[in-house]
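*Asks:* sequence unknown, structure follows:
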């Protein structure tokens, strides 16, 4: 979902926040997916994932999140718990008001508000990382 009807800018955070989700786009998403398939079952069971054709979002404790080259990170906003943001960037508007406006527009929460590409990703359909869920994501990407 692209964001075009709201107006705000982004600024670097003074202090990056602790990651609560790995966010990967395009080819990086496919590499993250492949990495998830290799995780020990115990670690994978502590993670949740959701995807669309462009992005894969994997949520969990920072220590459990897989790292691969090119992945970015997000976290729940302290002022607006239904809004997730990049760990290094924040909107230049009050996030509680922005979260309320986005929730009304998209009629879903929580939402990941991403800077580049400028997108809103619903996070309300995250499921535990499992072989079955990862296979569903692979089918989605294959257009099945």
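*Replies:* Thanks, I have it. All of these numbers come straight from a predicted model, not from anything done at the bench.
*Asks:* from here on, contacts and neighbour counts on C-alpha atoms
*Replies:* Will do.
*Asks:* List the buried residues of the helix or strand hosting residue 42.
*Replies:* Element membership for residue 42, per DSSP states H and E: helix 41-44. For helix 41-44, a neighbour-count test (16 or more other Cα atoms under 10 Å) marks residue 44 as buried.
*Asks:* just checking, next helix/strand downstream of it?
*Replies:* Next element after helix 41-44 (DSSP H and E): strand 48-51.
*Asks:* any idea where the strands of this protein begin and end?
*Replies:* Here the chain has its strands, by DSSP state E, at 10-12, 21-25, 48-51, 55-59, 72-76, 83-86, 89-91, 111-114, 119-122, 127-128.
*Asks:* ok, and for the third one, which residues are buried?
*Replies:* Along strand 48-51, the positions that meet the burial threshold by neighbour count (16+ other Cα under 10 Å) are 48-51.
*Asks:* now those in TSV, with distance to residue 37?
*Replies:* TSV is the format used below for the buried residues of strand 48-51 (distance: Cα to Cα, whole Å):
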residue	distance to residue 37
48	13
49	12
50	15
51	15
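*Asks:* take a look at this one as well, against the first:
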């Protein structure tokens, strides 16, 4: 049974309230619920973490290497600004999938660049909450193929 850590970045605690035309109407709790249901179907275990603080996210990524088989991360705005989160991902040997609810390339130009993408095994965006589900399927398949 694979153990997957889902790491949510800043402002994702405001999902369902914040810019619903961009991020959808589901709350973070509802998205986590959908991920949990799929994880049960895929026979893997998921745990969740959300923070609005860069340092907490970095500590969590470092610690995950000791307890999990892979990470799904939505760095949110830190995607476009944080070399530190990029370096935290690069410092561990776990496979990491970057996720975004919206299509960042269809938005403001500053959102087009991801510092994290180059150190992740893949990136899924633009499918709303389904982006997380696609990432979970992909990560589980990746781990299975790696065996």
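*Replies:* Sure thing, it's come through. Nothing here was measured: the structure is a model prediction, and the numbers come from that model.
*Asks:* Kindly provide the TM-score of these chains.
*Replies:* The TM-score (TM-score structural alignment, normalised by the length of structure 1) is 0.25; 75 aligned residues with a Cα RMSD of 5.9 Å.
*Asks:* on that earlier part again, and the strands of structure 1 as JSON lines, adding distance to residue 104 of structure 1?
*Replies:* Listed next are the strands of structure 1 as JSON lines, based on distance: least, Cα to Cα, whole Å:
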{"stretch": "strand 10-12", "distance to residue 104 of structure 1": "21"}
{"stretch": "strand 21-25", "distance to residue 104 of structure 1": "24"}
{"stretch": "strand 48-51", "distance to residue 104 of structure 1": "21"}
{"stretch": "strand 55-59", "distance to residue 104 of structure 1": "22"}
{"stretch": "strand 72-76", "distance to residue 104 of structure 1": "18"}
{"stretch": "strand 83-86", "distance to residue 104 of structure 1": "12"}
{"stretch": "strand 89-91", "distance to residue 104 of structure 1": "18"}
{"stretch": "strand 111-114", "distance to residue 104 of structure 1": "11"}
{"stretch": "strand 119-122", "distance to residue 104 of structure 1": "13"}
{"stretch": "strand 127-128", "distance to residue 104 of structure 1": "24"}
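*Asks:* Residue 42 of structure 1 is nearest to which of those strands?
*Replies:* Closest to residue 42 of structure 1 of the strands of structure 1, according to Cα to Cα: strand 127-128, at 11.4 Å.
*Asks:* now for that closest one, which elements pack on it?
*Replies:* Here strand 127-128 of structure 1 touches strand 48-51, going by 3 or more Cα pairs under 8 Å, 6 or more residues apart in numbering; DSSP states H and E.
*Asks:* on contacts alone, who are the packing partners of the strand it packs on?
*Replies:* strand 55-59, strand 127-128.
*Asks:* out of those, deepest packed?
*Replies:* Using mean count of other Cα atoms under 10 Å, the stretch among these with the largest mean neighbour count is strand 55-59, at a mean of 25.
*Asks:* For that one, give me every contacting residue.
*Replies:* Outside strand 55-59 of structure 1, the residues that touch it by Cα atoms under 8 Å, 6 or more residues apart in numbering are 20-26, 29, 32-33, 47-51, 65.
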